[in-house]
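# coords below, sequence missing:
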C-alpha cells in the first residue's frame, strides 16, 4: 500500500494520479470525487490528531489532580490551544518548521529508547506464553477472526497518511528522488520502532481490564504509572509522547493546507479563488491554513455536546483515506493490465510493479470492508461506527456540488506551476499531464 506511492510525486498525490490514470471521458468527474474524499479525509485526520493531543493533556490533568472533574468543553478549549500553536508556527514561524521537524524526529527516537528501557526495566512482566498465545476478544464478537480484523482499525490508523509528504512535493528540492526515500524510510523506521514498543507494552501491560478502564482515558498513561509507581514519572513519559504529537501536528497542518490549496487552485472547492492564495510576505497559503484551522475549531465544538458525534466525524479519516488510495490503485492496475504506457519518476517497481499494485488493491479492499464495522457488540449509540454513514454523506455532498458547480467548468487538475511557493523539479508529473492531454 505504501510502496506504490513512491513511483509518482505531486503535491496533489492521489488526487492528481486519479486524473492521469482515469479514462479521459470520465477523468474530471472521478477526480472531482477523489478531491473531495481526499481533502475531507485529511481534514478529519488533522482534527483527530489535534483531539488526541489535547485529550492526552487533559488525561495528565486527571492523573495529577484528583479533585479535577473533567468536562468535554475543557477538551475543546485544549483543542483550540493546540490549533493556535500549530497555526502560529505554520504561518509566522514557517522557517522554523524544518528545525522543529528535525527536533521532533530526534525526540521520536530518543523517547522511544527512554520509554522502552523504562518499561522493560521497571514494569512487572507477563509471561511470553500469555503475550504470544492469549487472545482477548474484548468486542463481544462471536468470531475471534472477525474481532481480529476489526481490531486492525487502530493499527491502520497509526500507519495512515503516508501520502502526507507528497502534498509538500513542490516545496521539496529534487522531490522526485527525495520524497520516495522519505516515505520508505518513514514506514520502515517507524514500523520497526512500533513493533518493538508494542511487544514491550504487551509484556508490561498487566491487568488489561484495569488499564482500559483508567480515568485518564488513555491506557498508555496507566501503563506508565503502573510501571514506574510514580505519577510524576508517568507524566514525564507521557509528555514525551505529547511533544511528538505536536511535531506531527506541525507537519500535518502544513500538508493538509497544501492539499486544500491545490484543490482550490483547480476550482474544486467552493470559493476556490479566495482559498487559492499564497501570502506574498510569508510565502505560504495562509487562507488554506486558516481554513483547515477554522474547520478544526468548529468541529471541536461538537465535542461539547457529544463526544460520540465528534467521533463519528473523526472516524471518517481512515476509511476515506483508504478509499482515496484505492481509486488510483485500481486505475493504475487497469492501465498496467492493458499494457498502456505509464510515466513514472526515478523510482520504479519494475516488473514487480503490477504484483505490488494488485496486493495493495486486495489489502485496501480488505481494510475498507472492516473499517465501517462497529468495534463492539451489541451495537448502540456508543459502540456504533459512524464511518460508513458519514462517508456516504460526504459522497452525496460531493455529487450535489458536482451537479451544481463542477460539471459546468471543472476540467481536472491544472498543470503544476509556480504559484508563489518554492518551485521544485517535478518532471514526471508534467510528462504524465502531457500524456493524458494527448489521450483526451
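Structure's in. What do you need? Since the structure is predicted, the reported quantities are computational estimates derived from the model, not experimental observations.

# going forward, measure contacts between C-alpha atoms and count neighbours the same way
Fine.

# how about the closest residue to residue 419 other than its chain neighbours, secondary structure?
Leaving aside its sequence neighbours, residue 419 sits nearest to residue 278 (CA to CA, 6 or more residues apart in numbering; 7.3 Å). When classified by DSSP: H, G, I helix; E, B strand; the rest coil, residue 278 comes out as coil.

# How much space separates residue 278 from residue 292?
The gap separating residue 278 from residue 292 is 15 Å, by CA to CA, to the nearest Å.

# do the same with residue 386
Taken as CA to CA, the span from residue 386 to residue 292 is 22 Å.

# what does residue 199 give?
Applying CA to CA to residue 199 and residue 292 gives a distance of 36 Å.

# These two: who's more crowded?
Set residue 199 next to residue 292 and count neighbours by other CA atoms under 10 Å: residue 292 wins out with 25 against 15.

# so after the helix or strand harbouring that one, what's the next helix or strand?
Counting by DSSP states H and E, the element that carries residue 292 is helix 286-305. The first helix or strand that comes after helix 286-305 along the chain, using DSSP H and E, is helix 307-314.

# so residue 372 touches residue 391, yeah?
No - at 9.6 Å, residue 372 and residue 391 do not qualify as touching, with contact defined as CA atoms under 8 Å.

# Tell me the residues that contact both of these two, please.
residue 319 (CA atoms under 8 Å, 6 or more residues apart in numbering).

# helices and strands around the strand or helix carrying residue 145, which ones?
Per DSSP H and E: residue 145 is located in helix 144-159. In terms of contacts (3 or more CA pairs under 8 Å, 6 or more residues apart in numbering; DSSP states H and E), helix 144-159 is packed against helix 353-370.

# Just want the angle from the helix it packs on to helix 144-159.
Using axes from the mean of the first three to the mean of the last three CA atoms, to 10 degrees, the direction of helix 353-370 lies 110 degrees away from that of helix 144-159.

# Tell me the buried residues in the helix or strand in which residue 195 is found?
If you go by DSSP H and E, residue 195 is part of helix 175-204. By 16 or more other CA atoms under 10 Å, the buried positions in helix 175-204 come out as 175-177, 179-180, 182-184, 190, 193, 197, 200-204.

# and after that helix, which helix or strand comes next?
helix 208-212.

# Show me what that following helix is packed against.
helix 219-228.

# A further structure is provided below for comparison with the first:
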C-alpha cells in the first residue's frame, strides 16, 4: 500500500515537472517528432529544462530505470510462464516447468522469455510497423489482466472467493465496479490510431493483435483445454522437492509437489 501511494505521488510530481518544463507543447512535439529529430521526447524535455550535465544525469537515470524495469518484467513473465507450465497449459510443459535445483529458479521459462525478447527486438530489422503493433498491446494487455479478475471476482466468484487479511469490506464491490468502468473506458482509447490521416505505417494494429490472441486462446480452450484443465495447482516449497510433480494429500486436500 505504501509503495503504491509513494509511486503515485512521485510519478505525478515527475510528470507535472516534465509538462511544466515544456513552454509550448505543439511546437515542442513538432520539433522533436520522428521526422525532425531522433531524440526521445523525455530526453528532449531534459535538455530543455536543465543544463547539459543535468540532462545527462537524468538520461542516465532514465536508462537505468528502463533496464531494471526490463529485469523486473522478465522476472514476472518467467514466473507466470512457469505457473502456466506447472498447470500443463503449454505444449512441452514438462520441460518448461523444470526448476534449477541450486537457485530454485525456473530456468527453462527464463530462457524462453529471453529468447522471445531477442526475437521481438530483431523484428525491428524486418518491419518497424510489425514491431510497433506487437509492443502496442503492452499497456492494453496489463489493463485486460486487471479487469478480468475483478469482473470474475465480483460475479461468478463473489461468494466463493476467499477473503484475505487485507480487504475493502463492503466497499469492495463499488470500488471494483468503478475500477472496471475506468479500465474499460481507458482501454477503448488504446485502440485509436496515434496519428491522422491513418496509413498502413501509423495504423494502430492493437485490435488485430488482441483479436488474434483472443481467437487462438478461445479455440484452444473450446477444443482442448476445457476438457482437462483443472485450475491452478499447488506445490510444496521444500528444497528437496524440486524436479518432478507428484500428488499427495495434506489435511484432506490434494497438493501438487515438486520432487
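Received, thanks. Please read these numbers as outputs of a predicted model, since none were measured by experiment.

# any idea how far residue 82 of structure 2 is from residue 92 of structure 2?
Distance from residue 82 of structure 2 to residue 92 of structure 2, counting by CA to CA: 12 Å.

# do the same with residue 50 of structure 2
Distance from residue 50 of structure 2 to residue 92 of structure 2, by CA to CA: 53 Å.

# ok, these two, which is more surrounded?
Here residue 50 of structure 2 and residue 92 are set side by side on neighbour count (other CA under 10 Å), and the busier one is residue 50, at 13 against 10.

# residue contacts, the more buried one?
Contacts of residue 50 of structure 2 (CA under 8 Å, 6+ apart): none.

# Just tell me what it corresponds to in structure 1.
Per TM-score structural alignment, the equivalent position to residue 50 of structure 2 in structure 1 is residue 228.

# Repeat that for residue 176 of structure 2.
Match for residue 176 of structure 2 (TM-score structural alignment): residue 357.

# And that match, how close does it get to residue 330 of structure 1?
8 Å.

# Please identify which of these two sits among more neighbours.
Taking other CA under 10 Å, residue 357 of structure 1 and residue 330 do not tie; residue 357 has more neighbours (23 against 18).

# Relative to residue 217 of structure 1, how far out is the more buried one?
For residue 357 of structure 1 relative to residue 217 of structure 1 (CA to CA), the value is 39 Å.

# just residue 285 of structure 1 next, same as before
36 Å.

# Tell me which of the two has more neighbours.
Comparing residue 285 of structure 1 with residue 217 by other CA under 10 Å, the one with more neighbours is residue 285, at 25 against 17.

# Contacts only, for the more buried one.
257, 258, 261, 275, 276, 277, 278, 279.

# so residue 136 of structure 2 touches residue 208, yeah?
No - with contact defined as CA under 8 Å, residue 136 of structure 2 does not count as touching residue 208 (11.0 Å).

# Double-check that residue 248 of structure 2 belongs to a helix.
No - Residue 248 of structure 2 sits outside any helix when classified using three-state DSSP, being strand.

# if I pick it, what's in contact with it?
Contacts of residue 248 of structure 2 by CA under 8 Å, 6+ apart are 254, 255, 256, 257.

# of those, buried ones?
255, 256, 257.

# Double-check that the last one belongs to a strand.
Going back to what we said before, that points to residue 257 of structure 2. Yes - according to three-state DSSP, residue 257 of structure 2 belongs to a strand.

# Can you give me the distance of it to residue 105 of structure 2?
16 Å.

# before we move on, what about residue 249 of structure 2?
Applying CA to CA to residue 249 of structure 2 and residue 105 of structure 2 gives a distance of 25 Å.

# ok, now residue 141 of structure 2?
Taking CA to CA, one finds residue 141 of structure 2 at 25 Å from residue 105 of structure 2.

# Look at those two and report which has more neighbours.
residue 105 (18 against 14).

# Aligned against structure 1, show me the partner of the more buried one.
In structure 1, residue 105 of structure 2 lands on residue 284 (TM-score structural alignment).

# hang on, that match packs against residue 276?
No - counting by CA under 8 Å, residue 276 is not a contact partner of residue 284 of structure 1; they are 10.7 Å apart.

# Residue 408 of structure 1: how many residues sit nearby?
Residue 408 of structure 1, neighbours per other CA under 10 Å, totals 9.

# Just say helix, strand or coil for residue 381 of structure 1.
coil.

# Roughly how far does the alignment partner in structure 2 of it sit from residue 224 of structure 2?
Residue pairing (TM-score structural alignment): residue 381 of structure 1 is matched to residue 200 of structure 2. The spacing between residue 200 of structure 2 and residue 224 of structure 2, counted by CA to CA, is 36 Å.

# Mind checking which of these two has more residues around it?
Higher neighbour count among residue 200 of structure 2 and residue 224: residue 224, with 11 against 8, using other CA under 10 Å.

# Would you mind finding the match for residue 67 of structure 2 in structure 1?
So residue 67 of structure 2 corresponds to residue 246, using TM-score structural alignment.

# same question but for residue 221 of structure 2, I mixed them up
Checking TM-score structural alignment: residue 221 of structure 2 goes with residue 402.
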